[in-house]
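Student: The sequence isn't on hand, but the structure is:
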């Protein structure tokens, strides 16, 4: 059975709603599993293909009027604040959403059912993956001197030089560079990600290809907008675009080994797993 959870965009984490019982549950959540592309019809084809925000409906059942009222407040607060919550399936797949309405169904004692109208803001579900690329000691050097009189030490593990992406589609990516780093640059699958900025010791840079933002956080938590530092070349597909999605399959990764970094990429689907 899949676990479904609504995490509010405003308020506290304790306000989250478990939607798989016992106080409230949506069953299979059929409406959440609808999938829809937007497109324009053309001559023998389609164009402008995208997945945007869309409305879906799914039934919610509750065994407690108090819990139903609490959920209504949680949902409405997010809508009023303009801050979408997240619907999370299996603790991994998530999408941003507003619950914008409900239509009552069965009401019997403490039991009630209602059909929720939900706006899926992203139009897709995402599951994030992370691969780390730490600074590596040059091969041939000693890595760990054992406290025994042995004719060998432990060798440095082989550095990670590849990234296993989605099996099917290019994926949006976040690159996190850890300082100190001066004008860090790296390559994934033939695309160069370059940033003309200083990342201080104890700080880090985040280039978010989903939000198209670049920010540097200092060692004391101060955040600087570094959008102008990212090289954008001729845009996506040019070979030097800092927001380039990572390609499907396995990609070769290169950098000068003067800094460590993480690559986070988002697996995207039109519907959560069954």
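Tutor: Arrived safely, thanks for sending. Computed from a prediction, not measured in an experiment: that's the story for all the values here. Residues are numbered from 1 along each chain as shown.
Student: switch to C-alpha atoms for all contacts and neighbour counts from now on
Tutor: Noted.
Student: Show me the strands in the stretch 101-250 of the chain, by range?
Tutor: With strands called from DSSP state E, counting those that start in this stretch, the stretch 101-250 of the chain shows them at 111-120, 125-133, 142-144, 154-155, 162-164, 173-178, 181-182, 185-188, 191-194, 198-199, 204-208, 213-217, 223-225, 250-255.
Student: The longest one packs against which elements?
Tutor: For strand 111-120, the contact count by 3 or more Cα pairs under 8 Å, 6 or more residues apart in numbering; DSSP states H and E identifies strand 54-62, strand 93-108 as packing neighbours.
Student: Please apply the same query to the last one.
Tutor: Judged by 3+ Cα pairs under 8 Å, 6+ apart, the packing partners of strand 250-255 are strand 162-164, strand 185-188.
Student: can you pull the buried residues of stretch 25-33?
Tutor: By neighbour count with 16 or more other Cα atoms under 10 Å, stretch 25-33 contains the buried residues 25-29, 31-32.
Student: Please list the residues outside it that contact it.
Tutor: Stretch 25-33 is contacted from outside by 18-20, 56-62, 271-272, using Cα atoms under 8 Å, 6 or more residues apart in numbering.
Student: Can you give me the end-to-end span of that stretch?
Tutor: Distance between the two ends of stretch 25-33: 15 Å, counting by Cα to Cα, to the nearest Å.
Student: for this structure, which residue is closest to the average position?
Tutor: Taking Cα atoms, centre = their mean, the centroid of the chain lies closest to residue 128, which sits 4.7 Å from it.
Student: about what we covered before: winner for burial among the helices and strands packed on strand 111-120?
Tutor: Most buried of the helices and strands packed on strand 111-120 by mean neighbour count (mean count of other Cα atoms under 10 Å) is strand 54-62; its value is a mean of 19.
Student: which other helices and strands contact that strand?
Tutor: Counting contacts by 3+ Cα pairs under 8 Å, 6+ apart, strand 54-62 packs against strand 24-25, strand 111-120.
Student: roughly how far apart are the closest residue to the residue nearest to the centre of the chain other than its chain neighbours and residue 154?
Tutor: Sequence neighbours aside, residue 266 is the residue nearest to residue 128 in space, at 4.4 Å (criterion: Cα to Cα, 6 or more residues apart in numbering). Distance, residue 266 to residue 154, using Cα to Cα: 35 Å.
Student: So for those two, which sits in the more crowded spot?
Tutor: It is residue 266, of residue 266 and residue 154, that has more neighbours when counted by other Cα atoms under 10 Å, with 22 against 10.
Student: That one and residue 218, how far apart?
Tutor: From residue 266 to residue 218 the distance is 26 Å (Cα to Cα).
Student: just residue 103 next, same as before
Tutor: 49 Å.
Student: And for residue 273?
Tutor: Using Cα to Cα, residue 273 is found at 39 Å from residue 218.
Student: what about those two, which has more around it?
Tutor: The neighbour comparison of residue 273 against residue 218 (other Cα under 10 Å) goes to residue 218, with 17 against 11.
Student: and the comparison structure, right after this:
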């Protein structure tokens, strides 16, 4: 599968008969280096990677009206991405490359119109995403012993607004249990959720973690590393930790975003990459989690 997806979400299939990629060399890359001259040879100080550039040769076939439509669509989407500085994606199998189409030339022919295009990838890595989704687990039932009172009902964010006499009560409910901002220390909580994730790369990888409310001070442990944010996420809200952009954002019910970078756990970085191989993930289990791993390579993995 080969296709280009513009930043507007428009897909152009480059493996169809009418619009087909005929020539490109995706399995080629290079590293540059910085060095200090020695008496014999050099000492490597650092490796770096320049942006990737590829030339694509695309054959556009069909009736004249079909060719015109396909050629115009290619230009429209490429120009939109460049003018708005929003890269598209070149999809090759399971991997994608964020890129711009910088140049193009067209050569009409009897059998097909040949369009040659040059793409630029500012971030020079092919990326494969693998997403793991873990649903909230049901809480243990509460046993009411003789003489004990029923637990207090949940107080939601809306109730805090409706009843101003409790304006600062940010209690949230996890399953059937009610939990406040000042709860037991982490080491006293029983961890219910245990799952496995697999970083198939040979290197630690970036990730995007989404945590769904309601939850207070969400905490996930991966490979004995703590990912924690000291905040309250209400029902229908979500918290997104992105290691690539070093951001912690809470997204509200209406799509509003709150920067919670300063609320991140400070003793261990919430942006620590996920180690290679199979890793144990644990969390209290009372709220849902999505975690996407980004396998980044200089060239797409061979699938011959």
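Tutor: Received the coordinates, thanks. Since we're looking at a predicted model, the values are computed, not measured.
Student: now the buried residues of stretch 25-33 of structure 1 in TSV, with distance to residue 114 of structure 1 and secondary structure?
Tutor: Listed next are those as TSV, based on distance: Cα to Cα, whole Å; DSSP: H, G, I helix; E, B strand; the rest coil:
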residue	distance to residue 114 of structure 1	secondary structure
25	11	strand
26	10	coil
27	13	coil
28	15	coil
29	13	coil
31	13	helix
32	15	helix
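Student: closest one to residue 206 of structure 1 among the helices and strands packed on strand 250-255 of structure 1?
Tutor: Nearest of these to residue 206 of structure 1, taken as Cα to Cα: strand 185-188 at 13.0 Å.
Student: Alignment lookup: residue 227 of structure 1 to structure 2.
Tutor: Aligning on TM-score structural alignment places residue 227 of structure 1 opposite residue 261 in structure 2.
Student: re the thing from before, winner for burial among the helices and strands packed on strand 54-62 of structure 1?
Tutor: Among those, strand 24-25 has the highest mean neighbour count (mean count of other Cα under 10 Å), at a mean of 22.
Student: angle of the very next helix or strand once past it against strand 54-62?
Tutor: Once the chain leaves strand 24-25 of structure 1, the next helix or strand it forms, by DSSP states H and E, is strand 38-42. On the basis of axes from the mean of the first three to the mean of the last three Cα atoms, to 10 degrees, strand 38-42 of structure 1 is oriented at 140 degrees to strand 54-62.
Student: Can you give me the buried ones in strand 38-42 of structure 1?
Tutor: For strand 38-42 of structure 1, the neighbour count (16+ other Cα under 10 Å) marks no residue as buried.
Student: Show me the contact partners of it.
Tutor: Contacts of strand 38-42 of structure 1 (Cα under 8 Å, 6+ apart): 46-52.
Student: repeat for stretch 179-196 of structure 1
Tutor: Contacts for stretch 179-196 of structure 1 (Cα under 8 Å, 6+ apart): 163, 177, 197-205, 229-231, 238-244, 246-247, 251-256, 258-260.
Student: List only those of those residues flagged as buried.
Tutor: Among the contacts of stretch 179-196 of structure 1, those classed as buried by 16+ other Cα under 10 Å are 163, 177, 197-200, 203-205, 229-231, 239-244, 246-247, 251, 253-255, 259-260.
Student: residue contacts, the aligned partner of residue 300 of structure 2 in structure 1?
Tutor: Residue 300 of structure 2 maps onto residue 272 in structure 1, with residues paired by TM-score structural alignment. Contacts of residue 272 of structure 1 were listed using Cα under 8 Å, 6+ apart, and they are 32-33, 89, 93, 125.
Student: ok, of these, which one's closest to residue 140 of structure 1?
Tutor: residue 93 (42.2 Å).
Student: Thought residue 124 was touching the closest one, still the case?
Tutor: No: counting by Cα atoms under 8 Å, residue 124 is not a contact partner of residue 93 of structure 1; they are 9.8 Å apart.
Student: list the residues that contact both of the two?
Tutor: Contacts common to residue 93 of structure 1 and residue 124, judged by Cα under 8 Å, 6+ apart, are absent.
Student: Now do the lengthiest helix in structure 2 against strand 113-121, angle only.
Tutor: For structure 2, the helix that runs over the most residues, judged by DSSP state H, is helix 64-83. For helix 64-83 of structure 2 against strand 113-121, the angle by the same axes, to 10 degrees is 20 degrees.
Student: Superpose on structure 1 and give me the mean offset of the helix or strand following helix 64-83 of structure 2.
Tutor: Moving toward the C-terminus from helix 64-83 of structure 2, the next helix or strand (DSSP H and E) is strand 88-92. By mean Cα distance after the TM-score superposition for structure 1, the fitted strand 88-92 of structure 2 averages 1.1 Å away from its aligned residues in structure 1.
Student: In structure 1, which residues correspond to strand 88-92 of structure 2?
Tutor: Using TM-score structural alignment, strand 88-92 of structure 2 pairs with 85-89 in structure 1.
Student: Which ones among the contacts of strand 38-42 of structure 1 lie within strands?
Tutor: In this view, these that belong to strands under DSSP state E are 46-50.
Student: Rebuild those residues as a markdown table, extending it with neighbour count and distance to residue 223 of structure 1.
Tutor: Shown next, in a markdown table, are those (neighbours: other Cα atoms under 10 Å; distance: Cα to Cα, whole Å):
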| residue | neighbour count | distance to residue 223 of structure 1 |
| --- | --- | --- |
| 46 | 11 | 43 |
| 47 | 11 | 40 |
| 48 | 11 | 36 |
| 49 | 11 | 36 |
| 50 | 12 | 33 |
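Student: got CSV for these, with distance to residue 168 of structure 1 too?
Tutor: Formatted as CSV, these follow (distance: Cα to Cα, whole Å):
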residue, distance to residue 168 of structure 1
46, 21
47, 21
48, 21
49, 17
50, 17
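Student: Identify the farthest-apart pair in those.
Tutor: Farthest apart among these by Cα to Cα are 46 and 50. That separation is 10.9 Å.
Student: I'd guessed residue 132 of structure 1 sits against residue 261; true?
Tutor: Yes: contact criterion Cα under 8 Å: residue 132 of structure 1 and residue 261 qualify, at 6.2 Å.
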